[in-house]
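> generate a structure from the sequence data that follows.
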Amino acid sequence: MLQTASPNNPLSYIDPQPDSPWQTYLSQVERVLPYLGPLSRWAETLRRPKRALIVDVPIEMDDGTVRHFEGFRVQHNLSRGPGKGGVRYHPQVTLEEVMALAAWMTVKNAAVGLPFGGAKGGIRVEPGELSHKELERLTRRYTSEIGIIIGPQQDIPAPDVNTNPQIMAWMMDTYSMNIGGTATGVVTGKPVQLGGSLGRVKATGRGVFVTGREAARRINLPLEGARVAVQGFGNVGATAAELFAHAGARVVAVQDHTGAVLHAPGLDVPALQAHVQAHGGVAGFEAAQPIAREDFWDVPCDILIPAALEGQITEARARRTAARLVLEGANGPTLPGADDIMAERGVLVVPDVICNAGGVTVSYFEWVQDFSSFFWSEDEINARLDKILGGAFAHIWDTADRLKITLRTAAFVVACERVLQARAERGLYP
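Okay, the predicted model is just below:
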């Protein structure tokens, strides 16, 4: 329920629901305040989106009827640069969720050191129920509606849940037609032939692997033979599983929206990827044992990768997991209470704002390449990604060690200092 700020509601103009993504984000901000020093004067900036747009997206369906969908674009903070963040198509998309995702993008971009602010978008829709042409019409109308606030120097969308390079191509083309000129830099995650970057498709999953490798080294957890459980086997989870398996780890369990499968000696990841491509999910994979979805959280493992949606690791699940290392491939998968439980149990959590930052990092590379019309090889992309994420992780690790705080709070300290310093230096206008 939207409402104005008051002494009884100091955190936001939205009344957050318990355990909602926005409430989770606000709780994370509260934990960082004691470490901000004089910059805490500007802390209210973190609790309020700069701009939130709700749009009606009417389209003509293939049968001639007209349906209306609700779309959102939220710019949380633009102090460090133009907004940056994906667009998701999902039946559970809400303004509150998009606000949180935009805020996490602010933190993520600042934690990695990218010259972007945070933004996010979405449409409340079940995309699987739309035809190809209906999906195109939905995308083009949504792009036209949010066109008043996006642009290569204003806000740059990208793929997220249930969106892909084709949808980014439609967005880029629609925006370009509306301004009367080709603007490849208005979105990232495009097809390569339209100005997309090599290495972008696997970048988020690669970032999970890179930060996971660095974290494992610091806690003396060898990747060779390590047992890995992955929740979510889309682009992020599947890529992370592939890279960990290539490094000698055993991917023992995978869960997605269709079910969960287990194979203690280690799943054949390429075969599972082929099965998912053919059947739409992991259910029915014959080279593994099916298990109940909730039993996934009891699987003996060393590394747990939640790479689905937010709010998956509850307090109960945090008590049950046997993992030594949790790598957040998804945005906001761990509730604050669960964070505390895993910290008490000695489980190291690499937070989403650094762990899954590979995607936005290569999006930054794509944006830069579009401006210069000079493109790098995939090896160059991967080398630059490894260097940036490795350096960002090391800085956050050192901050956590110095302040005796978790990696999540350390990432927020690093990021919020950068955001609020930019806010202070830019001042208020007028």
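
> every contact and neighbour count from this point should use C-alpha atoms.
OK.

> which non-adjacent residue is nearest Gly199?
Glu378 (5.5 Å; CA to CA, 6 or more residues apart in numbering).

> if I look at that neighbour, how far off is Gly195?
When CA to CA, to the nearest Å is applied, the distance between Glu378 and Gly195 equals 14 Å.

> ok, the two, which is more surrounded?
Set Glu378 next to Gly195 and count neighbours by other CA atoms under 10 Å: Gly195 wins out with 23 against 13.

> surely that one meets Thr184?
Yes - shown here, Gly195 and Thr184 form a contact pair, counting by CA atoms under 8 Å, at 6.1 Å.

> identify the contacts common to those two.
Taking CA atoms under 8 Å, 6 or more residues apart in numbering as the criterion, Gly195 and Thr184 both touch Asp370.

> break down the stretch 101-250 of the chain into its helices, ranges please.
Assignment of helices within the stretch 101-250 of the chain using DSSP state H, counting those that start in this stretch yields the ranges 132-146, 165-179, 203-218, 235-246.

> please name the residues that touch the residue nearest to the spatial centre of the chain.
Nearest residue to the geometric centre of the chain (CA atoms, centre = their mean): Asn331, 4.4 Å. In this structure, Asn331 makes contact with 101, 104, 307, 309-310, 352-353, 356, judged by CA under 8 Å, 6+ apart.

> what do you get for Asp302?
By CA under 8 Å, 6+ apart, the neighbours of Asp302 are 226-228, 322-325.

> ok, and the closest non-adjacent residue to it?
Counting by CA to CA, 6+ apart, the nearest residue to Asp302 once its immediate chain neighbours are dropped is Ala323, at 4.4 Å.

> following up with a second sequence; could you model it the same way so I can compare the two?
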Amino acid sequence: MSTPSVPSQVPHHVIPSYLNHDNLGPWGVYLEQIDRVTPHLGSLARWVETLKRPKRVLIVDVPIERDDGSIAHFEGYRVQHNTSRGPGKGGVRFHQDVTLSEVMALSGWMTVKNAAVNVPYGGAKGGIRVDPKTLSRGELQRMTRRYTSEIGIIIGPNKDIPAPDVGTDSQIMAWMMDTYSMNQGSTASGVVTGKPISLGGSLGRNEATGRGVFVVGCEAASKLGLEIKGARVIVQGFGNVGGIAARLFADAGALIVGVQDHKSTVVRSSGLDVAALQAHITATGSVAGFAGADEISDRSQFWGLDCDILVPAALEQQITAENAHRIRAKLILEGANGPTTPEADDILHDKGVLIVPDVIANAGGVTVSYFEWVQDFSSFFWSEDEINLRLTRLMREALAAVWQLSVEKKVSLRTAAFIVACTRVLEAREMRGLYP
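The predicted model follows:
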């Protein structure tokens, strides 16, 4: 996988000194996206460096006692990218490949995402470099609680609200909420979202990101004249986002013809049995060995599968200049954050492939997180039908606004989404001014 170096137009003085200036990783992708939107910002462009500099970066040591009595240390992060429009909002990732560059980029994309769908949040993100599967339940709880205590100085219901991400779930959020609450001396249910229902979580939250991908996918397909019924869909990543999106597409009559996860790729031209595949994953942890499909040994062949819709729902920087030429989809729905590099973006645009960018396509999760946060403050909870209706309306409205701007300015949906979002963020920055 190629890693972007410093974009030529980015002066070194705008790159934080704690990063490798010659190898910026995901943060370099984010910076290039900001550079591409800058010419469309008019007078607000004078504030654009606000978007290139995280407001706050916290790196913490997370020591725990292992079950065998030894002491292990893990590196954790919490980055608050921008809070001009409201408290920071973004997930916490437990993964062995977590880096500061990745967390910074994810926090920047959260700023853009929250503004693009017009929820009153800024952007933030957190993570620990650890493979959670190597920890016992007790070790995982001790690590989560220690990490929460370390970042507790900057999070809070009105400051920065974490949520689940790769490698974390509602149980992790419960431990985070409890730790923060114990340290504060009172229950603070609004400090995290994605909690269990019994602790103030929201109905519909678990499926929200995948449902959002499906909703905007149907809207975009309609604009392309592509019928969902009978459409051939391939999905990379079959967890909370890709798996749920696949199920909803299958329920609507689409054929899920290929799925790739961290271990294997499975295909079936007549359509996979999504329910059976999900049961197999629950039992084994992977799509590998699924009896109802053929397995492909060469992972790179996934990108060349015959399909109408591609849903990358794994990690960032998966669609690159090396594999973009092979993609045969008419429509790409970015369920993951930052799955497409700028170079691949250009290649796919030239091929006439429509990309619904991550900052719109996967915004269902943060939208329902916002609903959860509001419900926690009011102590009044909505039905799942009501939540899904509100989610569908907001996602459709966000895509419609971005689509209209894309047509007016003759730019890609990604550029249009960044124009909408960055304008909102920088208008807020300008109106607030600088203090002191």
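
> circling back: save the contacts of Asn331 of structure 1 as TSV, and put in neighbour count too.
Below are these laid out as TSV (neighbours: other CA atoms under 10 Å):
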residue	neighbour count
Leu101	27
Trp104	25
Ala307	30
Leu309	15
Glu310	19
Asp352	25
Val353	26
Asn356	29
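
> quick one: the lengthiest strand in structure 2 to helix 137-151, angle?
If each strand of structure 2 is counted by residues according to DSSP state E, the longest one is strand 71-82. Interaxial angle of strand 71-82 of structure 2 relative to helix 137-151 (axes from the mean of the first three to the mean of the last three CA atoms, to 10 degrees): 50 degrees.

> the helix or strand that strand 71-82 of structure 2 is followed by vs structure 1, average offset?
Where DSSP states H and E defines the elements, the next helix or strand beyond strand 71-82 of structure 2 is strand 88-95. Relative to structure 1, and after both are superposed, strand 88-95 of structure 2 has an average distance of 0.2 Å to its aligned residues, where the measure is mean CA distance after the TM-score superposition for structure 1.

> could you tell me where strand 88-95 of structure 2 falls in structure 1?
Matched against structure 1 by TM-score structural alignment, strand 88-95 of structure 2 falls on residues 83-90.

> go on, stretch 185-205 of structure 2?
Mapped onto structure 1 using TM-score structural alignment, stretch 185-205 of structure 2 covers residues 180-200.

> list which of the contacts of Asp302 of structure 1 are still in contact in structure 2.
For the contacts of Asp302 of structure 1, the contacts that persist in structure 2 are 226-228, 322-325, with contact defined as both residues aligned by TM-score structural alignment, their matches' CA atoms under 8 Å.

> farthest pair in these?
Across the kept ones among the contacts of Asp302 of structure 1, no pair lies farther apart than Ala226 and Ala322, at 12.5 Å, counting by CA to CA.

> what is in contact with the two at once?
Contact with both Ala226 of structure 1 and Ala322 is made by residues 301-302, according to CA under 8 Å, 6+ apart.

> buried residues in stretch 66-85 of structure 1?
Buried residues in stretch 66-85 of structure 1, defined by neighbour count with 16 or more other CA atoms under 10 Å: 70-85.

> for these, which one is nearest Leu11 of structure 1?
Looking across the buried residues of stretch 66-85 of structure 1 and measuring by CA to CA, the closest to Leu11 of structure 1 is His76, at 14.1 Å.

> OK, contacts around the closest one?
Neighbouring residues of His76 of structure 1 by CA under 8 Å, 6+ apart: 48-52, 83, 99, 102-103, 106, 117-119.

> find the nearest non-adjacent residue to it, please.
Once flanking residues are discounted, His76 of structure 1 sits nearest to Pro49: 3.9 Å by CA to CA, 6+ apart.

> structure 2: matching residues for the helix or strand harbouring Val368 of structure 1?
With elements delineated by DSSP H and E, Val368 of structure 1 resides in helix 358-372, which encompasses its position. Correspondence between helix 358-372 of structure 1 and structure 2 is established over residues 364-378, with TM-score structural alignment as the criterion.

> check the offset of the matching stretch from the chain's centre.
A distance of 16 Å separates the C-alpha centroid of stretch 364-378 of structure 2 from that of its chain, computed with CA atoms, centre = their mean, to the nearest Å.

> mean deviation of it from structure 1?
Aligned to structure 1 and superposed, stretch 364-378 of structure 2 gives a mean residue distance of 0.2 Å (mean CA distance after the TM-score superposition for structure 1).

> circling back: okay, and which of the contacts of His76 of structure 1 map to strands?
Assignment to strands by DSSP E places the following of the contacts of His76 of structure 1 there: 51-52, 83, 117-119.

> quick check on the residues you listed: which are buried?
So, by 16+ other CA under 10 Å, the buried ones in these are 52, 83, 117-119.

> what's the longest helix seen in structure 1 packed up against?
Using DSSP state H to assign secondary structure, the helix with the most residues in structure 1 is helix 378-403. Using 3 or more CA pairs under 8 Å, 6 or more residues apart in numbering; DSSP states H and E as the contact criterion, the elements in contact with helix 378-403 of structure 1 are helix 95-112, helix 203-218, helix 352-355, helix 358-372, helix 407-426.
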